[in-house]
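Chemist: got a structure for you, letters missing:
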């Protein structure tokens, strides 16, 4: 990365030198005490694959059960696997897991579809088990995998562990932990779309009883469209310190800033994608998208007895987001012009302070965890509604113009939200082969909205109780059958930004039945899982069948499906990873305006089929891989009248270990140069996937 580019991120300038100095100091420090760390050592992950069945999963349970013990669908991606496949964004890695589809856009930040349910009100994203409550449907992190040890995915309702908004899936990014062992790593990359990226990270001893970890990253790209100009920078820091032999203090301080591509899609021509318009960006010239996230976490852990551990975790998170764009485009074939409208300016200011008090008991055949979570969230929404402004430009070679709206940007509303939750989870080993996992959680949300434009204020209270009961039966030491019943809940809209009309509604209710098998063969050289499930969500908003002018909470949607995931070492140097998800999702009861029933129709953004295949090779100093990603057709409307076409893309990597410390890798993306849409933004415009490109990266570590 050039100095001029790095200058855009002033917080990153001294980081590389500081980390190197700290690591050198840590190497010289005397190691007088061994602190707990999280380590992923599976041979499969070093070869760029594996399902991680033997790894403890924090996303699926608060009891740190192994994935093959949990009666649920769990998958993990290690840092080595992500690097081997050339996945330089978290969403690239996550959507290589089973049944996860990317539906991200500049409006929702990062978003996924899973098991028939879509968006940030149904698929939760966490970082280190911490979750920033979603405001106005937008989530912005974690976005890149640098500094993370593993990405965990729990499919299906996870409300017992993380509260409402988890019916589809839960994604948890686990940080690289501080270690007293001195370590340093760095990476740099250059590639298509004028992409430049760099990252550094390291750990070492801190005094005689502590350890630290620091990771920093920055990138810049013009993308594959005009005026893309995306950039991103972050700093992650963590310290762990043994205050006494039985009392540990862990502290994290993080800062992330993103300026994503100011691109809201390409207009359809004659109802389809136009290769001639592939590089065009119809946003205004002074468009802006800016996301800033800060987080501070302090955790005390007391090992009161060999069986009892008590911890208290205090977290503060702040998000500031800004949009100023022309967002709606329609191609006018008769005039040969592109009409632009919806000149939208929006700001989010969100602060969240939370505390989690938790006790764990682990003795004999019983493992129990109980806790209390509380949080206070302040959210202010500023916009220029009703979003006037319009213009027309030529399809190519046009002056993008400037943001010109007749509507002033002014505060709209503010909400104060308090949350309280009590939870209990128990894993009981009946014998060496049978494990029963049960859990219950009660959440209570109090939302108070103040209109800043003279509208009506309101206060509402929402609550939900979620439960899970599952059984894991080990047929053999390496083979498990499981079944579970679980319930959950989702908000109808973002809790922090509900309006007066939605304040009278309760949370939706979901329930799932799931069964499956998990097996490891040949000492872990091959792993596979299979799952069957059915989920039903009740209390979605529908029109009253007897009076279509009224909206009531009487709708329902459901999904059922099958998932198959496998990873196998075909020979000493070869490994194959594959997954397939079939999702049959539909509305059971949904009446829209005019009394039109959508029963039997597929919900938006849900593909019926999705699949991934990756073949990896690693021998001596060389490694390589190639993979297919398939996403089926998805509808963009409840009537299933318009769809985003399905697509299949081909990726590949080639890597060379110059020596034991340096790896050089060429990542090739979309080798067939497939013209495809990743998602829709409106019925007249789709967001296009990246064209064929290559990126050369270098990773150095000791």
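Modeler: Happy to help now that I have it. Bear in mind that the values here come from a model prediction, so they are computed numbers and not experimental data.
Chemist: can we go C-alpha only for contacts and neighbour counts from here?
Modeler: Fine.
Chemist: where do the helices sit along this structure?
Modeler: 3-6, 15-28, 43-46, 79-84, 90-94, 159-162 (DSSP state H).
Chemist: looking at these, which is nearest to residue 171?
Modeler: Proximity to residue 171 (Cα to Cα) singles out helix 90-94 among the helices of the chain, at 8.3 Å.
Chemist: hmm, who's touching stretch 360-371?
Modeler: For stretch 360-371, the surrounding residues in contact (Cα atoms under 8 Å, 6 or more residues apart in numbering) are 62-63, 307-310, 356-359, 422-430.
Chemist: redo that, cut-off 10 Å
Modeler: Stretch 360-371 has contacts (Cα atoms under 10 Å, 6 or more residues apart in numbering) with 61-65, 303, 305-312, 356-359, 421-432, 435-441.
Chemist: hang on, the earlier thing: single out the most deeply packed of the helices of the chain.
Modeler: helix 159-162 (a mean of 27; mean count of other Cα atoms under 10 Å).
Chemist: packing partners of it?
Modeler: When contacts are defined as 3 or more Cα pairs under 10 Å, 6 or more residues apart in numbering; DSSP states H and E, helix 159-162 packs onto strand 123-127, strand 169-175, strand 410-429, strand 434-451, strand 458-476, strand 479-490.
Chemist: okay if I get the helices of the chain as a markdown table plus distance to residue 634?
Modeler: Formatted as a markdown table, those follow (distance: least, Cα to Cα, whole Å):
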| stretch | distance to residue 634 |
| --- | --- |
| helix 3-6 | 38 |
| helix 15-28 | 44 |
| helix 43-46 | 32 |
| helix 79-84 | 27 |
| helix 90-94 | 18 |
| helix 159-162 | 27 |
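Chemist: included below, for side-by-side comparison, is a second structure:
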């Protein structure tokens, strides 16, 4: 059987043997600040370094909690390179580790494990929005599922959301347009589901109970059916009352696949994944004046009693992989994605100092439906050969897809269906009423094809060049069904990158890269006629760094520095605040570091941190002046973009203090963020502590007690100048996990 890695599934491994030479040890000299925690090093009379034995206890896992630098991944290229071989910042987050830490949502898994990501998800964007490297939103940080890009409709992505079905999460920091097309200037998140097992069996189940009425059940199974067929199936359901008033929620996530191997070289997989999600109908809490929080208001829910948020997503894929020999691999996949979404709520609230009441403005009684359909295919071929006597790997591929999007809403029928003003506490929220008539607002169809090329040339055993090139050709047909307005823009783009990786000793890599990317000013499916003449925003990045894996992968660390700039931003016209235009430039520069260490005696530490300087370099927008009743041009030069924290950090400590017992604790720090381009107000920084205690009474059962937000921190993670979204207070859960 061919040993060529499976680039589609990302499940292949490239585990290199550890280097215990003196040069490898010296490669980590920049981290001597941690030497007190590492095993002692001695040198004998002949100058040979001897390391104290490191004893590692615990379960064997496919992936460690840390950076996983020697694991083959598709996040940084289509060549199946490991993070050590990739001239970019790549994190591979294990699904087993995520679930072991009690991170039940994709947002928790990404922001508490990967460096440099913060969560800014709200009901309006489907809880799918992040900030990374100074850039925010579903266009700038792309989400994929098993390699399929999930295109935002009206700025919304609603899947995936549950971690039970995830085998791993691969994260690329920095521009990813060369891999996934326009957008992704801040990064990309690829959630890879569990796969059929051809040579092992997996049967597991989980039951969870917790505070605020939390109840959850999950089950999964995978294994061979016979010599040619294998399967996997996973399902998870949860519900609860929520931490705020009328905060009830429920959801269901599922994933299934059937694999057929007619020959050792050919593999065909049919899969279907999806989710039904009804999150808490919470649209945040109004502020009492300029950035002032009334704690008594935080647990209130100012939405109507009969508010609705409902997301239904499905994705079906048929994949084929053929590896006839060691030098050739062919892959093809066809996919069909649907997403149907519904909102019917009173969404906006503002404190009225004249009356002391909370106003629910007429225009914020909103009922919206999304109908989203995406069908596509992609194929690529990877060839291994020699070029002028040097080893070379190249992948040539194409993508073709067509997606249709319809937005329905109740405008111009929108209007208050209940009280428009409420006291801050002790109120009757009322009901939405009969203003829920829906009518189609617009329909957009986008046909897109893309061509891509990735290549790695090994100049020497230590030095490699890695390059990528992608051309995207989307054609958009936008029709406003109310006004008759039409738009048919074509937004061609070329993205590329070139980088080098130098590995002077085994598993110590220095790298540098330059890349150029394109970012749409709005979701391609939501470009209005007024925006059809806008061009794609252009971005470029310079990045350099170092990565190292030591001591049989028990100690891994990374360090990177980068500069990104993006031109042609979307801003309010200086002469008319109701109209947008493209202007100026924003940039970010920063440093990111991560580390994973097995310390011995049952201890392990995983940590990462980010320091950013994000700013508007040239940005003028129109601001309405209520005194003159005119729009004034205002420069935002030097200001920090809104929703961008400039300091981020995560630390996880695990201690196996006795046989079958484990304690762990995590700290997540998110720095202050400004709530608008004016930088008039900011959300404070916050630090969350999560902790857990685990007991294995038998070889097949695990019992976990977990507490999230242990210190009961009050914090806001998203929102504007007058309304913030707050996170949950202290919660606890008890989970039983069975493997059989």
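Modeler: Perfect, thanks for sending it. None of the values given here were measured: they were computed from a predicted structure.
Chemist: coming back round to it: can I get the helices and strands packed on helix 159-162 of structure 1 in JSON lines including mean neighbour count and distance to residue 196 of structure 1?
Modeler: Output for those, formatted as JSON lines (neighbours: other Cα atoms under 10 Å; distance: least, Cα to Cα, whole Å):
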{"stretch": "strand 123-127", "mean neighbour count": "24", "distance to residue 196 of structure 1": "25"}
{"stretch": "strand 169-175", "mean neighbour count": "25", "distance to residue 196 of structure 1": "24"}
{"stretch": "strand 410-429", "mean neighbour count": "20", "distance to residue 196 of structure 1": "37"}
{"stretch": "strand 434-451", "mean neighbour count": "20", "distance to residue 196 of structure 1": "43"}
{"stretch": "strand 458-476", "mean neighbour count": "19", "distance to residue 196 of structure 1": "45"}
{"stretch": "strand 479-490", "mean neighbour count": "24", "distance to residue 196 of structure 1": "39"}
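Chemist: switch those over to JSON lines; also include distance to residue 350 of structure 1.
Modeler: JSON lines is the format used below for these (distance: least, Cα to Cα, whole Å):
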{"stretch": "strand 123-127", "distance to residue 350 of structure 1": "16"}
{"stretch": "strand 169-175", "distance to residue 350 of structure 1": "21"}
{"stretch": "strand 410-429", "distance to residue 350 of structure 1": "10"}
{"stretch": "strand 434-451", "distance to residue 350 of structure 1": "14"}
{"stretch": "strand 458-476", "distance to residue 350 of structure 1": "19"}
{"stretch": "strand 479-490", "distance to residue 350 of structure 1": "20"}
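Chemist: mean per-residue distance, the top strand by length along structure 2 to structure 1?
Modeler: Scanning structure 2 for the longest strand, with DSSP state E as the assignment, gives strand 576-600. Strand 576-600 of structure 2 differs from its equivalent in structure 1 by a mean of 2.8 Å after superposition (mean Cα distance after the TM-score superposition for structure 1).
Chemist: give me the number of neighbouring residues for residue 675 of structure 1.
Modeler: Neighbourhood size, residue 675 of structure 1 [other Cα atoms under 10 Å]: 18.
Chemist: how about it, what's its partner in structure 2?
Modeler: Residue pairing (TM-score structural alignment): residue 675 of structure 1 is matched to residue 714 of structure 2.
Chemist: now do residue 426 of structure 1
Modeler: Alignment note (TM-score structural alignment): residue 426 of structure 1 maps to residue 455 of structure 2.
Chemist: isn't that match right up against residue 465?
Modeler: Yes. Residue 455 of structure 2 is within contact range of residue 465, at 8.0 Å (criterion: Cα atoms under 10 Å).
Chemist: where do the contact lists of the two overlap?
Modeler: Taking Cα under 10 Å, 6+ apart as the contact rule, residue 455 of structure 2 and residue 465 both touch 392, 498.
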